[in-house]
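Student: need a structure here:
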Amino acid sequence: MQLEAAADQYARYVRDVRRLSAATVRAYRSDLADLSTAAPGADVGDVDIEVLRDWLWRASQRGDARSTLARRTAAVRGFFAWAHEHGLVTVDPSLRLVAPKRGRALPRVAPERALGERLDEMARSAEAGDPVALRDHALVEMLYGGALRVSELCGLDLDDLDRVQRTARVTGKGAKDRIVPFGGSAARALDAYVVRGRPALLGRGPTSASQALFLGARGARMGPRAVYDVVSRALSGITGGAGGGPHTLRHAAATHLLDGGADLRAVQEILGHASLGTTQIYTHVSHERIAASYRLAHPRA
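Tutor: Below you'll find the predicted structure:
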């Protein structure tokens, strides 16, 4: 089978069977398309370790980041494991492929005090009753209060909220559901938006959005791009440089929880991380803050 046709089948497999996110499927498909370009007209069985090494080397020479090279390695490893399992190759050439180590960058975190002040400003702006201002305040409070991914926020329906218990049912990576708590500030912002803001936005759009929690200016369910724009404006000036996006609020929530004494396992559950190691990066952020405070305050630092 030709490499390109096999790559199409693999993309459907990771989408429908492994249920990877749409973004991951697109990235893997793009990586395999690039491999097909490097080996034009080749069958899957024609690709050996030397072809793969040359492909990665060319990517590094054009300046691809280590994270991109690592993802490309993961893409071809998954593809050839699948191809071997389905009898398309007799030997998996990717087994000898060495992935470049990723740099471990610490996430950018919005300062707790500055973020709180900005949320208070948004609350005051929403008091006038403008539907978009009410929505934006509730949206940012919910991202920060629930430590949500942007896809989880966009997928929220009214029925997913328990406004009495202050919890939300969200669908995370791998279509896994979890229950996340949110605080009093987010609850008040949501109540104001649901009662006063959302009905006005709903009247502008299609009935298909009738259950969506967060609506755009034309009444349809908000998408990630629109959420990013709202958050970027909200965070402007408080994170250094550009405002940052929804994930900046998720980073902030995780770090501030740990700074406040939350148990690492509890934070893992709130974030929906499959591995505790993924959550542990936030302990490094907290340790950096402790070290910085020490250096500033201790006379022998």
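Student: For the rest of this, base every contact and every neighbour count on C-alpha atoms.
Tutor: OK.
Student: Show me what the lengthiest helix in the chain packs onto, helices and strands only.
Tutor: Scanning the chain for the helix with the most residues, using DSSP state H, yields helix 66-85. The contact analysis (3 or more CA pairs under 8 Å, 6 or more residues apart in numbering; DSSP states H and E) places helix 66-85 against helix 3-16, helix 22-38, helix 49-61.
Student: Now the shortest one: buried residues?
Tutor: This means helix 49-61. Using 16 or more other CA atoms under 10 Å as the test for burial, helix 49-61 gives 52-53, 55-56, 59.
Student: and what of stretch 150-158?
Tutor: Buried-residue list, stretch 150-158, by 16+ other CA under 10 Å: 150-157.
Student: end-to-end on that stretch?
Tutor: 16 Å (CA to CA, to the nearest Å).
Student: if we look at that stretch, which residues are touching it?
Tutor: 142-143, 169-172, 211-214, 221-224, 227, 246-247 (CA atoms under 8 Å, 6 or more residues apart in numbering).
Student: go on, stretch 233-247?
Tutor: 108-111, 114-115, 118, 140, 143, 149-150, 227-229, 231-232.
Student: Proceed likewise with the subsequent sequence, for comparison:
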Amino acid sequence: MHGEGTPLDGAVSTYLGHLAVERGLAANTLSSYRRDLRRYTAALAARGRTDLADVDEGDVRAFLRGLREGDADHPPLSAGSAGRAVVAVRGLHRFAVREGLAAADPAAAVRPPAPPRRLPKAISLDAVERLLDAVPAESGGTPGDVARGLRDRALLELLYGAGVRISEAVGLDVDDLDAAEGFARIRGKGGKQRIVPVGGYARRALDAYLVRARPELARPGRGGAALFLNARGGRLSRQGAWMALRAAAGRAGLDDVSPHTLRHSFATHLLDGGADVRVVQELLGHASVTTTQVYTLVTVQVLREVYGTSHPRARG
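Tutor: Below is the predicted model:
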């Protein structure tokens, strides 16, 4: 530790001992705390601070700024890595106040930097169609193979066509579908129910599955009212649905596609087509429109990219 023997070093050593013995932190976590606090004590020493009681909020904020900007010995840290270091510093100061090593906590008002907002991943309509066409719904093979293909096509059409979560899709019962009206009753998070329209492609795929495939998969005493059945006649699991999607994505040559990718694509394509964000909120079952508005950032980003690559004076 920089400046071995100072009150600051002693406080850090005591804090690390507390984390190891009383909190029982794992060795890797302790190593991260030790590394982050070593950098903190070095930064404080450079500002003439050798005792936690002398540290003020400006010192802590300067340390955070240095983490993000980097210096001759350290590259700039991401928001996540800088945030981890700030968490260690905040813990040290809280401990110091609790143990009487300092009268005030200068880090209390210093928040870890927020990580950049990760935009939902969506794929193009062309990629969606490639994915859906990669499901061998009408291929040869045994009746069981054909039935599973029809099931998988209906499942993926529903995931994209209605924007439902994978847990919502596999949780559907046959009676949750109103084929005549083209709606499905979805049980979402927190037991909340919503009604979503089922588009023409998904309806046709579901009709084919219900008429030609589900009777083939059904077994007496298994599955009950479940809409999607596995090969043994029970309710299709989330893992089984994942495997169906992964297999189709592999055949379509698409990487990193998940059930949520189809949900993201559903929302993004609706907004690209002019749908109101509050309508999309209802379709997705979001409790707050703020959650849905993340998708508007995706469409704005696409507009910016198209403009930047297409307009002759965009890069002047």
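Student: Post the TM-score for the overlay when you can.
Tutor: For this chain pair, the superposition-based TM-score is 0.65 by TM-score structural alignment, normalised by the length of structure 1; 226 aligned residues with a CA RMSD of 3.5 Å.
Student: Mind checking which of the contacts of stretch 233-247 of structure 1 are buried?
Tutor: For the contacts of stretch 233-247 of structure 1, buried by 16+ other CA under 10 Å: 109-110, 115, 118, 140, 143, 149-150, 227-228, 231-232.
Student: hang on, the earlier thing: now distance to L258 of structure 1 too, for the helices and strands packed on helix 66-85 of structure 1, in JSON lines please.
Tutor: Below are those laid out as JSON lines (distance: least, CA to CA, whole Å):
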{"stretch": "helix 3-16", "distance to L258 of structure 1": "34"}
{"stretch": "helix 22-38", "distance to L258 of structure 1": "29"}
{"stretch": "helix 49-61", "distance to L258 of structure 1": "37"}
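Student: For H84 of structure 1, which of those helices is the nearest?
Tutor: The closest of these to H84 of structure 1 is helix 3-16. By CA to CA, the value is 11.6 Å.
Student: pretty sure L271 of structure 1 is touching L143, no?
Tutor: No: L271 of structure 1 is not in contact with L143 according to CA atoms under 8 Å; the separation is 11.2 Å.
Student: Who are the packing partners of whichever strand or helix holds A42 of structure 2?
Tutor: Assigning secondary structure by DSSP states H and E places A42 of structure 2 in helix 27-46. Helix 27-46 of structure 2 sits against helix 7-21, helix 57-69, helix 79-98, with contacts defined as 3+ CA pairs under 8 Å, 6+ apart.
Student: out of these, deepest packed?
Tutor: With neighbours taken as mean count of other CA atoms under 10 Å, the helices and strands packed on helix 27-46 of structure 2 reach their highest mean count in helix 79-98, at a mean of 19.
Student: gap between it and the chain center?
Tutor: 25 Å (CA atoms, centre = their mean, to the nearest Å).
Student: after it, next one along is what?
Tutor: Per DSSP H and E, the first helix or strand lying C-terminal to helix 79-98 of structure 2 is helix 125-133.
Student: on average, how far is that next one from the matching bit in structure 1?
Tutor: In this overlay with structure 1, the average offset of helix 125-133 of structure 2 from its partner residues is 2.2 Å by mean CA distance after the TM-score superposition for structure 1.
Student: Need the contact partners of that helix.
Tutor: Contacts with helix 125-133 of structure 2, where a contact means CA under 8 Å, 6+ apart, come from 153, 156-157, 248-249, 251-252, 254, 262, 269.
Student: who wins for proximity to A218 of structure 2 among the helices and strands packed on helix 27-46 of structure 2?
Tutor: Proximity to A218 of structure 2 (CA to CA) singles out helix 79-98 among those, at 48.7 Å.
Student: Where do the strands of the stretch 101-250 of structure 2 begin and end?
Tutor: Under the criterion DSSP state E, counting those that start in this stretch, strands of the stretch 101-250 of structure 2 are mapped to 177-178, 183-187, 193-197.
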